[in-house]
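Engineer: Let's see this in three dimensions:
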Amino acid sequence: MVTSRHFLIPSPLASYSCHASTLVQLPSGDILVAWFAGSEEGAADTAIWGARCVSGHWHDPVLLADSSNLPHWNPVLFRSRSGTLFLFYKVGFDTRSWKTMVRVSNDDGVNWSIPKELVAGNIGGRGPSKNKPLELPDGTILAPGSSEQFLSPQSRVQRWEAFVDRSQDAGATWSLVSIPMNYDVLSGAEQFGAEGIIQPSLIYDSGEVIAFLRSTEGFVYRSRSIDAGRQWSLAKPLCVPHNNSGIDAALIGRTIYLVLNPVSDTSGSPSRTPLCVMSSRDRGDTWQLVRTLENTPGEYSYPAVIAVGSSLLLTYTWQRLNIVYCRLQIEDDEVDVF
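Structural biologist: The predicted structure is shown next:
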């Protein structure tokens, strides 16, 4: 059941647009959420904003990052086991010119370092593209990323490619590993002017890393790694319908939870409702509906989810006017505990 639900922006304006939230729970129990907002997506006045929940009370949003006259996109929060809190985000006028910036905090977001490029000189965006990194038992950090580029100056179709950036030195340096994809069988270019997979969401289960991916093909895709993200299997579609919008996944016990718009619509402007939570007990082979979070007309999109005990903590875009936070308590019969 949904045990709490909260709008994070107290007084949204009609001229205000917000999107692409991310969240992390801190050791104190505080919850920190970030998103981008401005007059519209891609406008030069967009910036990264955040809000903190302390002892059940949400504080008003505060500015977390703002580079003058540059659009800001897709913040990602991540706290390593060593205690470093990362804020990754993109800057640039479109995905082709993105640079990934990073700020770090050693006091759980009270103070932040000066922003710097995650990979100096990179254009197109390294590191996480939307979803949270994953820290493996050996301390390796996997950042799920993707790029959206035209294959040539004459091309009208973008190639969407997914990858994982690996760091074995606590985020100081990164090594890119591509997630392979068979582009010869795709049809998304006709609807979206793009083809491929982006924005992986990673889970770790019994020595295997599984990536669930947004696609242009009407279904969620999956790729797997059994060597800590050094190599990945060919990404293939699952039975889960998908509208080419953001997804995210989390693990409780041995059950995977996926939050998405399960609408297999490749019309070019697919619906971003309903927003649902689905679950799988067989690593993504089969799925069942757990909860419908939103089902009225409008946009409810780009979810972020983390697992805390037997609860899922989620945020998502609400009509581009607000960010919703909710806590979903998973019932005992919905959790695989073996």
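Engineer: Please count neighbours and contacts with C-alpha atoms only from this point.
Structural biologist: Noted.
Engineer: what's around the nearest residue to Gln168 once chain neighbours are set aside, how many residues?
Structural biologist: Closest residue to Gln168 apart from its sequence neighbours, by CA to CA, 6 or more residues apart in numbering: Thr140 at 4.8 Å. Number of residues near Thr140 (other CA atoms under 10 Å) recorded here: 17.
Engineer: Enumerate every residue touching Thr140.
Structural biologist: Thr140 makes contact with 166-170, 228, according to CA atoms under 8 Å, 6 or more residues apart in numbering.
Engineer: one more time with 10 Å
Structural biologist: Neighbouring residues of Thr140 by CA atoms under 10 Å, 6 or more residues apart in numbering: 134, 166-171, 228-229.
Engineer: Okay, it and Asp165: tell me how far apart.
Structural biologist: 10 Å (CA to CA, to the nearest Å).
Engineer: which neighbours do those two share?
Structural biologist: 171, 229.
Engineer: Could you name the helices and strands sitting against the strand or helix carrying Tyr325?
Structural biologist: Taking DSSP states H and E as the definition, one finds Tyr325 inside strand 322-329. With contacts defined as 3 or more CA pairs under 10 Å, 6 or more residues apart in numbering; DSSP states H and E, the packing partners of strand 322-329 are strand 2-7, strand 17-25, strand 31-38, strand 288-294, strand 300-308, strand 311-318.
Engineer: Quick check: buried residues in it?
Structural biologist: In terms of neighbour count (16 or more other CA atoms under 10 Å), strand 322-329 has its buried residues at 322-329.
Engineer: Helices along the stretch 101-250 of the chain, start to end?
Structural biologist: 189-192 (DSSP state H, counting those that start in this stretch).
Engineer: Which stretches in it count as strands?
Structural biologist: For the stretch 101-250 of the chain, the strands defined by DSSP state E, counting those that start in this stretch cover 116-117, 134-135, 141-150, 158-167, 175-178, 194-205, 208-215, 219-225, 236-241, 248-252.
Engineer: here's the other one to compare against:
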Amino acid sequence: AFDRNRIISTWKNDGVIFPCYNTSTNSGYSFILRSNFINSTWTRTDIPMTTNLVQPSIVRLNNSSQLRVFFRDRNAISIYYADSYDDGLTWTMVKPMSLPNNNAGIEAYRLKTGALIIAFNNHNGTHQPRSPLTIALSYDNGITWPYKRDIQIHDDDNDTLIGEYSYPSLLQSFWSGSDDNDIHLVYTYDRKTIKYVRFNEKWIKSIIS
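Structural biologist: Coordinates of the predicted model:
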């Protein structure tokens, strides 16, 4: 089993929810490990029908026990998601999203405003470069994503670059008293180094896709 994205606290702050995936088969599948600090136990919860859906990225919705998890698609068609209404104990069937996926890693994150942000490569197909690296914003818990902006676009005229901008990780300062509302993004830059970018919601929304 592997972990690609961040863990989150349980709703009652008595444990953590650990999104995992298994690649013992060629296709892979995802599941959740849920801890309980009180009795030091771990419980595994399977997410239905996640064959070929891996590297889950989990967010909490509406300051409640509702969770949404997003998946990388090994079939390179679209990002998929599933919901939990009981803090990860049970999960709905997975559904495809309108956002594409090219069998590359993604990450979703819930901002201080309640908006969801997701970083992904904005096209599908397995034999395409992992470019552009794009961010998208949703204000309805991931139903629609009206704001998108490219962070990194491959320069076709530069033969020294292969167009590999992948495995994004997002973060916003989580301290309640912090006035830092910037969003921080790091990602693999052309399989040579790690690149860091900082921006805010207003900048993303300055271009309507």
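Engineer: overall similarity of the pair, as a TM-score.
Structural biologist: For this chain pair, the superposition-based TM-score is 0.82 by TM-score structural alignment, normalised by the length of the second structure; 187 aligned residues with a CA RMSD of 2.1 Å.
Engineer: returning to what we had before: export the strands of the stretch 101-250 of the first structure as TSV, with columns for distance to Gly268 of the first structure and mean neighbour count.
Structural biologist: TSV is the format used below for those (distance: least, CA to CA, whole Å; neighbours: other CA atoms under 10 Å):
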stretch	distance to Gly268 of the first structure	mean neighbour count
strand 116-117	33	16
strand 134-135	32	22
strand 141-150	17	24
strand 158-167	14	23
strand 175-178	26	17
strand 194-205	10	25
strand 208-215	13	24
strand 219-225	14	23
strand 236-241	15	17
strand 248-252	22	23
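Engineer: can I get those in a markdown table with distance to Ser269 of the first structure?
Structural biologist: Output for these, formatted as a markdown table (distance: least, CA to CA, whole Å):
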| stretch | distance to Ser269 of the first structure |
| --- | --- |
| strand 116-117 | 33 |
| strand 134-135 | 31 |
| strand 141-150 | 18 |
| strand 158-167 | 17 |
| strand 175-178 | 28 |
| strand 194-205 | 13 |
| strand 208-215 | 14 |
| strand 219-225 | 15 |
| strand 236-241 | 15 |
| strand 248-252 | 21 |
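Engineer: Compare those strands and give me the one nearest Pro274 of the first structure.
Structural biologist: Pro274 of the first structure lies closest to strand 236-241 among the strands of the stretch 101-250 of the first structure, at 12.0 Å (CA to CA).
Engineer: Read off where that closest one ends up in the second structure.
Structural biologist: On the basis of TM-score structural alignment, strand 236-241 of the first structure is assigned to residues 95-100 in the second structure.
Engineer: Leu176 of the first structure reaches Gly125, doesn't it?
Structural biologist: No: the criterion here is CA atoms under 10 Å, and Leu176 of the first structure misses it with Gly125 at 11.3 Å.
Engineer: Name all residues that sit in contact with these two at the same time.
Structural biologist: Joint contacts of Leu176 of the first structure and Gly125 (CA under 10 Å, 6+ apart) are Gly145.
Engineer: And the residue nearest in space to the middle of the first structure, how close does it get to Val2 of the first structure?
Structural biologist: With the centre of the first structure defined as its mean C-alpha position, the nearest residue by CA atoms, centre = their mean is Asn131, 2.5 Å away. Asn131 of the first structure is 22 Å from Val2 of the first structure, where distance means CA to CA.
Engineer: same check, this time on Ala250 of the first structure
Structural biologist: For Ala250 of the first structure, the distance to Val2 of the first structure - CA to CA - is 17 Å.
Engineer: What of Phe86 of the first structure?
Structural biologist: The gap separating Phe86 of the first structure from Val2 of the first structure is 28 Å, by CA to CA.
Engineer: who's more crowded, those two?
Structural biologist: The neighbour comparison of Phe86 of the first structure against Val2 (other CA under 10 Å) goes to Phe86, with 23 against 14.
Engineer: Nearest spatial neighbour of that one, chain-adjacent residues omitted?
Structural biologist: Excluding the flanking residues, the one nearest Phe86 of the first structure by CA to CA, 6+ apart is Val104, at 4.6 Å.
Engineer: Now do the contacts for the residue lying closest to Asp182 of the second structure once chain neighbours are set aside.
Structural biologist: Spatially, and ignoring its direct neighbours in sequence, Asp182 of the second structure is nearest to Asn200 (4.8 Å; CA to CA, 6+ apart). Contact analysis of Asn200 of the second structure by CA under 10 Å, 6+ apart lists 172, 180-184.
Engineer: Show me which of those residues are buried.
Structural biologist: The neighbour count (16+ other CA under 10 Å) marks 172, 183 as buried among the contacts of Asn200 of the second structure.
Engineer: Which of the contacts of Asn200 of the second structure sits closest to Gln128 of the second structure?
Structural biologist: Relative to Gln128 of the second structure, and with distances defined as CA to CA, the nearest of the contacts of Asn200 of the second structure is His184, at 26.2 Å.
Engineer: Now do the same for the closest one: its match in the first structure.
Structural biologist: Taking TM-score structural alignment, the alignment pairs His184 of the second structure with Leu313 from the first structure.
Engineer: so its match touches Gln25, yeah?
Structural biologist: Yes: applying CA under 10 Å, one finds Leu313 of the first structure in contact with Gln25, separated by 8.8 Å.
Engineer: Find residues that contact each of those two.
Structural biologist: Contact criterion CA under 10 Å, 6+ apart; residues shared by Leu313 of the first structure and Gln25: 31, 306-307.
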